[in-house]
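Undergrad: Provided below for reference: sequence and predicted model.
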Amino acid sequence: MLFEAFLSSTAMESVFSPTAVVQSMMDVEAALARAAARVGLIPAPAAQAIASLCRAELYDVPALVAAAPRSGNLALPVVQRLRETVALFDPSAAVYVHRGASAQDLVDTAMVLRTREALRLIDDDLQQLCARLLELAERHAAVPLLGRTMMQPAQVISLRFKLMNWLMPLLRSAERLREQGQASLLLQLGAPSARWTRWATAPRTCWRPWPPSCRCRCPTCAGTRSATAGCAWAWRWACCAATSASWRRTSR
């Protein structure tokens, strides 16, 4: 806790808080269940029962975190507790909790969701900083400033020139951060090895309609749909692709 006060922020700390991480895991489980139901891998009522209980406030988050070291990761206690809770309300649906995914899939995809939110906060801060520098540069365009070279006084420059030299690298870095974020925030769906044979022999089916604002291509029908980037569409895409013999794994 030595550096958090000045190297982070309250908003960023909340992004990776235990409750936020557990909620992202629950979001993944809910999306996985809905996706599996849409392509006929699990019954729709079971998916609805699972998704309705994927809310972190229903669970003792500190107890889940405390159980993580014994399990080796946070996914196992989360899945176990979710399965037990689903069984209380719909015993027949409990067997479909976490169906087709591994613990690594759950942890990695949940952290991708958290990282996406963290990148959004960083991007917001960068935009505010750039806007402030631009405002100062316009306001002080004619203010003279002594330039330096080799730590020695040189010709006179403007404060605007100095501020713009701070601004331009920040703009480039912000753009690269957005590009790398888009390229790196990938779904992890390795699945338990036993699932691959079962999925490879499943009937071909295509999930339609694609969710709304990201361009993606269905490996089964080769059609392109308009969709919203996020956990739900990614899992639906994965389940759709899993029914195709030409399944391509997205993993590290």
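TA: Great, that's in hand.

Undergrad: contacts, neighbours, all on C-alpha from now
TA: Will do.

Undergrad: residue closest to the middle of the protein?
TA: Leu113 (1.8 Å; CA atoms, centre = their mean).

Undergrad: I'd assumed Ser24 was in contact with it.
TA: Yes - counting by CA atoms under 8 Å, Leu113 touches Ser24, with 6.6 Å between them.

Undergrad: on that earlier part again, quick one: the residue nearest to the centre of the chain is in a strand?
TA: No - the assignment for Leu113, made by DSSP: H, G, I helix; E, B strand; the rest coil, is helix rather than a strand.

Undergrad: roughly how far apart are it and Ser9?
TA: Separation of Leu113 from Ser9 (CA to CA, to the nearest Å): 19 Å.

Undergrad: And Ser102, by the same measure?
TA: Here Ser102 is placed at a distance of 32 Å from Ser9 (CA to CA).

Undergrad: More neighbours: which of the two?
TA: Higher neighbour count among Ser102 and Ser9: Ser102, with 18 against 12, using other CA atoms under 10 Å.

Undergrad: residue contacts, the more buried one?
TA: 189-192 (CA atoms under 8 Å, 6 or more residues apart in numbering).

Undergrad: One more to weigh against that first structure:
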Amino acid sequence: MSDLSRNTYSDVASGDTSFHEHLSDRAFITAILEFEAALADAAADAGHITLESARAAHDAINATELDLDAVAAASAAGGNPTIPLVADLKKRAGDANGIHVGATSQDAIDTALVLCLRRAGRVLDTRLGDVVKLLSDLATTHRDTPVMGRTLGQQALPTTFGVIAAGWLEAVRESARQLGLALEALPVQYAGATGNLVDTHPRGIDVHDRLAASLGLASRPLVWHTNRLPLVSVGLAAAQVAGAVRKIAGDVIASSATEIAEVAEATPGGSSSMPHKANPAAAVACDGYARRTPGLAATLLDTLDCRWQRGTGSWHAEWQTIREIFAATASAVNRIHASLDGLRVHTETMAQRTTGDHTGHAAEITDLILEGDHR
């Protein structure tokens, strides 16, 4: 199995893979073990198990050497990887009281996904900050650069390239903010087999809240086994980020066309058969990655249909979908950064096509958008 989130082309070809490493199968399974270790500590701290049982749990977890292929094969019988992992830990521990205390498989898997997403989100936020800086610089530099606006595929009225870049900036900045809020709100999952913490009563809620604090996660909603809004919200927020950078990519691609040639990537791509071409390859790749996210977002919305106290297939559909939507978004952000870094703006070509010199409030709008940039 790969230590990246999907495959060699999709991740490595997008640029920096530090984001994708947090979404890998290894990161996911390791986070399940992290949940089990933190749960043993929380249960001991709450007085539900002994310190000796917690230590035995830690010894078993620390001694585990992950064989991802073996875990995948063993997952088939029960339908998820937690079942064989927990069975192995209980065998290793001897004293099994500290393993999977009062938990169910969904508790471990949901919390592991949340941990992976939070960590990946921190890397993505840094990259988005870099994109915001590039856009802010473009908007500032070209505050007064005239260019023909285009509506419905036709030339319209003059505007400025500064206000165009500021519009790109505003969308990226706001979508990044929304994603940050959704990630910050991601909660721990710990509620037991039917969501009522019966196996750790009367200390269950105390164990839950200690576990949340230990992992640095929100403690509410208390039970979200069939309330999938936390994961769906963060997935949709990621898709909005992908949409915001895809808009930029589309404009760069269109404006790089030979017949327009108003912008050009600093390091355009070539062609295997046409040596004269200078393709906006980074923007094209950004578009390709981002274009996958609406379908993935639709799948996440479909998972809101959870039956009774545990989703039957709807929950299982989330595990890869949420990682895919994050990975595709991160890859799109990587490529739009490459597209914008050193973007060549052909101001003379823009000026030659501009009819009239009235650009309205374009410069003032640019300034107002830039003033809202507090990153």
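TA: Yes, it's here. From a predicted model like this one, the values you see are computed outputs, not experimental measurements.

Undergrad: For the stretch 51-200 of the second structure, which segments are assigned as helices?
TA: Using DSSP state H, counting those that start in this stretch, the helices of the stretch 51-200 of the second structure run over 51-62, 68-78, 82-93, 105-141, 161-184.

Undergrad: closest one to Ile205 of the second structure among the ones you listed?
TA: helix 105-141 (13.9 Å; CA to CA).

Undergrad: on that earlier part again, with distance to Asp11 of the second structure added, can I get the helices of the stretch 51-200 of the second structure in a markdown table?
TA: Formatted as a markdown table, the helices of the stretch 51-200 of the second structure follow (distance: least, CA to CA, whole Å):
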| stretch | distance to Asp11 of the second structure |
| --- | --- |
| helix 51-62 | 30 |
| helix 68-78 | 19 |
| helix 82-93 | 26 |
| helix 105-141 | 14 |
| helix 161-184 | 21 |
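
Undergrad: which stretch among those helices comes nearest Thr321 of the second structure?
TA: With CA to CA, the closest approach to Thr321 of the second structure among these belongs to helix 105-141: 11.1 Å.

Undergrad: Report the buried residues of the closest one.
TA: 105-118, 120-121, 123-125, 127-128, 130-132, 134-140 (16 or more other CA atoms under 10 Å).

Undergrad: One more: stretch 45-52 of the second structure?
TA: 45-46, 48-51.

Undergrad: Those: which two are farthest apart?
TA: The largest distance within these, taken as CA to CA, falls between Ala46 and Leu51 and amounts to 10.5 Å.

Undergrad: Do a quick rundown of the strands in the stretch 201-350 of the second structure.
TA: Along the stretch 201-350 of the second structure, counting by DSSP state E, counting those that start in this stretch, strands occupy 263-264, 344-345.

Undergrad: residues in the first structure aligned with the last one?
TA: The counterpart of strand 344-345 of the second structure in the first structure, using TM-score structural alignment, is absent.

Undergrad: What range does stretch 251-267 of the second structure cover in the first structure?
TA: Aligned by TM-score structural alignment, stretch 251-267 of the second structure falls on no residue of the first structure.

Undergrad: Ignore what I typed, I meant stretch 68-84 of the second structure.
TA: Residues 61-77 of the first structure are where stretch 68-84 of the second structure lands when matched by TM-score structural alignment.

Undergrad: Tell me which residues are up against the matching stretch.
TA: 18-19, 22, 25, 78, 103-104, 106-107.

Undergrad: could you dump those to a markdown table with distance to Arg172 of the first structure?
TA: Shown next, in a markdown table, are the contacts of stretch 61-77 of the first structure (distance: CA to CA, whole Å):
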| residue | distance to Arg172 of the first structure |
| --- | --- |
| Pro18 | 33 |
| Thr19 | 34 |
| Val22 | 34 |
| Met25 | 33 |
| Val78 | 40 |
| Ala103 | 37 |
| Gln104 | 34 |
| Leu106 | 33 |
| Val107 | 31 |
